Structures are given as C-alpha cells and as structure tokens.
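*Asks:* A structural model of the following input is requested.
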Amino acid sequence: MRIDEVTDILREAAAEAILPRHRALTEGEITEKTPGEVVTVADREAEALITRRLRCVRDVPVVGEEATAATPALLRVVRDEPEVWLVDPLDGTPNFVAGRADYAVMAALVRGGETVAAWIVQPATGRAYTAEKGSGAWGDDGVRLRREPAPADPAALRGAALTGFLSPGARARVEASAPRFARLSSGTKCAGIDYPRLATGALDFLLYHRTLPWDHAPGALLATEAGCTVQRPDDASCYRPDDDRSGLLAAAGPRCWRTARRLLLPSSDPSPKG
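*Replies:* Just a heads-up that it's a prediction; the model follows:
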C-alpha cells in the first residue's frame, strides 16, 4: 500500500482547496445540503481533487461524502464492490466555517467490507495519522501509536459523547452519567480530531450514534491498530464500514469499553469481543 502517496494527496488537497479559505469564506461559499448541515466550496473542491488523484493510486470506486449527498445510492457501493475508497474531504465543516482549527481531511481503503488502510490529515496543525490493518497506527513523526490501557476507576476516565442524534431517553442517561467520569464532553465534533486524541491518550473513550462510513472508517482503524477497542454498543460486534447500523463506542481497551458502556448506556451490557 502506498501510504505516503495518499497522505500527500490529502495534504495537497488541503493546501489547494481548504487552507486558503480558512477564515476567508464568503457568504456565497457556504450552503446547506440538508437542514442544519452546512457544506462549503472547500468541501466540494477538495473532494473532487482527492477523488481524481486516488483513482490514479488505485482505480476503484470512490465514495465521498459530498458525492453521496448528491447521489445517496452511491453508499451501496461500500457493500457491493470488492474494494472502494472512502473520502471525507472536510470533516468538521461547522468548525471550519466558524474559523476554528478542529477539522480534518480523511480517507480510507475498504476491501471486502473491512477497512484495510486509513489516513487522517489535520491541516490547521499539519499533523497526519495513518494506519494499515495488521501493521499498526502511526503519527507523521514516524512514531508508532500504542495506546496504554485506561485507568480502572471511572472517576479517572475522560471521554466524549455526541448526543445530538440520540433519543431523548438515551441522551438523558448519558448526561446523567457525566459526574461518574473525570470529564465527559461533546468532544470537538470532528472525528478526525477525536479519534487521534483517543489513540494518543488525550481521551479514554468516544461514543457516537451516527456512523457514516467516511466519518468512522479512518479513525476506527487508527484506534484499533493503536490498541483500542472499537465496537457496537448493542452487541459488541467490531466496526465495519459496510454495516449501516447506528451506535459505536471506542475505548482504551476492553475494560474501559465495558465501564463506559455500563455507565453511558446501562439498558444492556454486552462484553466486548476479543
């Protein structure tokens, strides 16, 4: 796998289409693709650049967030094709629009429904993270990421839970659990920022409801290859981007996964597999 070549593609797309518009977007460059969900000219231009260049690396279908917004049936390609690229050209678009630095450019290669390689570039800081199934997770400083287990005491755990898409009852249970942890926030609302924070030790767990594949395939592989547990909270099955069910819990090892699952969503308590 040409890991560095894909990293360079994401960096080049950020340099050409995204960074020049950070804190410089005009009103006409921001629109709503669905009610409450914004998209910018930077999202669309970056995806076009990345799509074209990835096809030169490996000529398989590209499933991008913005292309799928225009043609929802494209999402079926993730299940139907033996190999596909996934692209999130600008993860954390609301942060980008607001002028914040918490946004990322992400890609993943999916083979037979499993993520086999992943890339996350954070343009505002220049950081990049990569992972290859069975070969590990890496920062761009060449250091392999190896996540240590989290503390056993819930009062020492730091996590993030995105509650916006939860049912009112589930949201109330998550919010009620906050005092049990050292810190429970909504995170940065950018998977390309928060998954690396989990993999490098700044967070101990992440809870998501919506699991669109371009949002989670890169970070889930990065976290798993770093030693984290990333599984569905309802049945503890491992994450796959061809599975469109809601709900995903990522944590610093099986013990932390069990603790977070029990306190955040106490209606049932499956044990993590593996």
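
*Asks:* For the rest of this, base every contact and every neighbour count on C-alpha atoms.
*Replies:* OK.

*Asks:* In this structure, where's the longest helix?
*Replies:* Longest helix in the chain by number of residues, with DSSP state H as the criterion: helix 41-57.

*Asks:* what's next to it, contact-wise?
*Replies:* Where contact means C-alpha atoms under 8 Å, 6 or more residues apart in numbering, the residues beyond helix 41-57 that reach it are 2, 6, 9-10, 13-14, 16-18, 21, 29-30, 61-62, 64, 66, 85, 87-90, 93.

*Asks:* Go again with 6 Å.
*Replies:* 13, 17, 18, 29, 89, 90 (C-alpha atoms under 6 Å, 6 or more residues apart in numbering).

*Asks:* Now for those residues: which two are most distant?
*Replies:* Checked with C-alpha to C-alpha, these reach their widest spread between 13 and 29, with 17.3 Å between them.

*Asks:* any residues touching stretch 253-261, and which ones?
*Replies:* Applying C-alpha under 6 Å, 6+ apart, the set of residues contacting stretch 253-261 from outside is 149, 228, 229, 251.

*Asks:* Alongside the first, I'd like the structure of this one:
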Amino acid sequence: MDRVAEILAEASAEAVEPRFRALASGEVMEKAPGELVTVADRDAEAIITRRLRELLPVPVVGEEAVAADPSLALALRSEPAVWLVDPVDGTSNFVAGRPDYAVMCSLVRSGRTVASWIWQPEFAACYRAELGSGAWRDGERLSRPPAPADAGKLSGILKSRFVDPEHRHRLEANCAAFGEVDPGRSAAGIEYPGVADGRFDFIFYWRTLPWDHAPGSLLVTEAGGVSARMDGSAYRPEAPGCEDGLLVAADPATWELTRAVLMAD
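*Replies:* Prediction:
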C-alpha cells in the first residue's frame, strides 16, 4: 500500500506538478470532443505504468492508453488482476489552473476493486483504501458518520451532464427536496473523498469510466458508505460504455432516501 502511494506522489512530482499553471503552448490537446489531455497526463501515466508493473506484473489499464487503444480495457473482464490508472483526474481543472485534480490508481482482482489510492497534489492529501481493511486519509482511519435522516438537510452532488434531457429535467427538479446540491468539482478524485470526509452526503453519477470511479467507490465503502447502481447492485469497474447511473452515499439509509427522492415521478 505504501509503495503505490509513493509511486503516485513521485510521478506527480516528476510530470504533473511542475506543469501546473505552467503548461506551454502545444502541451494541451483535445483527444475527443470536449475531452482534454495534456503532456502531463501522458508522461505521468507512462511513469506510473512502468513502476506498477515492476511492483506487480499485471496489465495496466490507463485512461490515456485506452484512449489510444480501447481494446486494452477488455483486460478488466479477461484478466485475473489489473491495475487501473488515472494519471490526472480533473484535467480540465488542471488546464485551467484550478487545484481540484488528483492522481489515482486501483488494483482490480476478478472484477472487484481490492485496493485504491488517490493523491491530491495541491492539497498534499493521500487517500487509500483496502477491501475489508478500511480507508485512510494521510494515515488517519476514516469512518463516515451517518448523514441527517431528513432529505432537506442533505448536501450532495448531481452529475447530470450525460443523462438524456427528459430524465435530466426530472432529476434536477427532484433535487429541490435536498438541502444543498452542488454541480461537482469536475474530478472524481476530489468528489469521492468529500463523501468519505463528511463534506457531502451523496453523489449521483451517470457515466462511470472505471479509472474515475474504482478508487473513490472503494474509499467510500470502506469508510462505511455505499456505492451502488440504481438497482441496488454494488459498483464494480467495467469497461467504458456503462451509463446506467451510480449513486454514492454516506450510509445505507441515506442511499435509500436519496434514491427515492431522485427517482420520484
């Protein structure tokens, strides 16, 4: 657990942090419409990939490698163990000079996330989780207290960008029942720790790319929360293409309450 945390921090120090608010012309590209990538993403992923393979020689499914060759993501189904890597989560924030970005990694065995790491460079915060063993922030054990039982006192995040217009309108209208709803931080590596730390009570996602959601889902569940599909099935990392909703909450009762409010007709 310690060595992987060191690898992320080292890669960040080498390839990411020196370019924060210092990206040169030509170091920011568009890999898909509305999706940015920088030399920091690519260089950090190369460093992390090499060092993780030295630690445990299994396939590495990195966000930027999959962008170049989507078939690499199939290892999540075919291989007994896989590393998942997001070299710069929140690239749009990074490009804009906002501090809300993270460097993330997960270890997946037989389709289940068994360990995860989130490094937030600008906040010098390291989150990690191990299946069945707990979650930590900078070495301090995380235990998420129950959220308020009243929906009107809950605070959360609604990520509705990829929802079809009809359902998006319903979700956004239903959010009026909550105390406070935030549009999010454009970085799962910032948002998930917010639930584990107690800053938010829930998050609703629609598109769930595995490198974005495997690290935080394990962090939240090991801190006592819930990360589940809208049918109640536990989150498991899947190849890109899964867009059927994911609800993350502080505890089981909050998950049920939030789902009922969001899905109300």
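
*Asks:* Could you point out which of the contacts of stretch 253-261 of structure 1 is nearest to residue 161 of structure 1?
*Replies:* Within the set of those, residue 251 lies nearest residue 161 of structure 1; the separation is 11.6 Å, counting by C-alpha to C-alpha.

*Asks:* That closest one matches what in structure 2?
*Replies:* Mapped onto structure 2 by TM-score structural alignment, residue 251 of structure 1 lines up with residue 249.

*Asks:* Spatially, what comes nearest to that match if we skip its sequence neighbours?
*Replies:* Closest residue in space to residue 249 of structure 2, ignoring its immediate chain neighbours: residue 202 at 4.2 Å, by C-alpha to C-alpha, 6 or more residues apart in numbering.

*Asks:* how much space is there between that neighbour and residue 246 of structure 2?
*Replies:* When C-alpha to C-alpha, to the nearest Å is the yardstick, residue 202 of structure 2 and residue 246 of structure 2 sit 11 Å from each other.

*Asks:* cool, and residue 48 of structure 2?
*Replies:* As judged by C-alpha to C-alpha, residue 48 of structure 2 and residue 246 of structure 2 stand 28 Å apart.

*Asks:* if we can go back for a sec, count of residues packed around the match of residue 251 of structure 1?
*Replies:* Counted with other C-alpha atoms under 10 Å, the burial measure for residue 249 of structure 2 works out to 32 neighbours.

*Asks:* next one: the one 5 residues further on
*Replies:* Number of residues near residue 254 of structure 2 (other C-alpha under 10 Å) recorded here: 23.

*Asks:* how far apart are the strand or helix carrying it and its match in structure 1?
*Replies:* With elements taken from DSSP states H and E, the one containing residue 254 of structure 2 is helix 252-263. Once the two models are superposed, helix 252-263 of structure 2 sits on average 1.2 Å from its counterpart in structure 1 (mean C-alpha distance after the TM-score superposition for structure 1).

*Asks:* For that helix, list every residue counted as buried.
*Replies:* By neighbour count, and taking 16 or more other C-alpha atoms under 10 Å as the criterion, the buried residues in helix 252-263 of structure 2 are 252, 253, 254, 255, 258, 259, 261, 262.

*Asks:* between residue 13 and residue 29 of structure 1, who's got more neighbours?
*Replies:* Here residue 13 of structure 1 and residue 29 are compared on neighbour count by other C-alpha under 10 Å; more neighbours surround residue 13, at 22 against 13.

*Asks:* That one - that's part of a strand, no?
*Replies:* No - inclusion of residue 13 of structure 1 in a strand is not indicated when DSSP: H, G, I helix; E, B strand; the rest coil is applied; the result is helix.

*Asks:* Now the aligned partner of it in structure 2: closest residue in space that isn't a chain neighbour?
*Replies:* When structure 2 is aligned by TM-score structural alignment, residue 13 of structure 1 is paired with residue 11. Across the structure, with C-alpha to C-alpha, 6+ apart as the measure, the residue nearest residue 11 of structure 2 apart from its sequence neighbours is residue 44 (5.4 Å).
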